[in-house]
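Participant: Mind looking at a prediction? Sequence and model below.
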Amino acid sequence: MDKNRIQGTKHEVKGALKEVAGKMTGNHVKEAAGRLEKDAGKLQRDVGKVRDEHKKH
């Protein structure tokens, strides 16, 4: 398994938690930062998936 998949998932979860915390406290900056980190994590995870598929072939 590519390390980007693991790191991406970690950032995705961390960002989602940060986004929820921002929503709960009304902190729009924290909410946006969480959304950004979550989306970056999804992208990193997808890069890892592509690399894994490439290694198989």
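Facilitator: Received, thanks.
Participant: use CA for all of it now, contacts and neighbours both
Facilitator: OK.
Participant: So which residues of this structure form helices?
Facilitator: Along the chain, counting by DSSP state H, helices occupy 3-25, 28-56.
Participant: let's bring in a second model and compare:
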Amino acid sequence: MVTTVRRRGGGGGCGRCSGGGGGRPQDTVAALTIELAKLADRIDVACIAHSSGTTP
């Protein structure tokens, strides 16, 4: 679920930027989207490890 929320949030930012509504450079939004996806992946790994009783 965390991954889905993070990726949807980042993707929406790119759409707003390219539509002219956000006023932020598209490359900055794209970079933030990538970093949020990486963070979501790390959170997922930690959650899976925690639920299985192991350490990532």
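Facilitator: That came through fine. Keep in mind it's a predicted model, so treat the numbers as computed, not measured.
Participant: quick revisit: could I get the helices of structure 1 as CSV with mean neighbour count?
Facilitator: As requested, the helices of structure 1 are arranged in CSV below (neighbours: other C-alpha atoms under 10 Å):
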stretch, mean neighbour count
helix 3-25, 18
helix 28-56, 17
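Participant: Please identify the residue in structure 2 that aligns with residue 24 of structure 1.
Facilitator: Matched by TM-score structural alignment, residue 24 of structure 1 corresponds to residue 19 in structure 2.
Participant: who's in contact with the closest residue to residue 11 of structure 1 other than its chain neighbours?
Facilitator: Spatial nearest neighbour of residue 11 of structure 1, excluding adjacent residues (C-alpha to C-alpha, 6 or more residues apart in numbering): residue 41 at 4.7 Å. With contact set as C-alpha atoms under 8 Å, 6 or more residues apart in numbering, residue 41 of structure 1 has these partners: 7, 8, 9, 10, 11, 12, 15.
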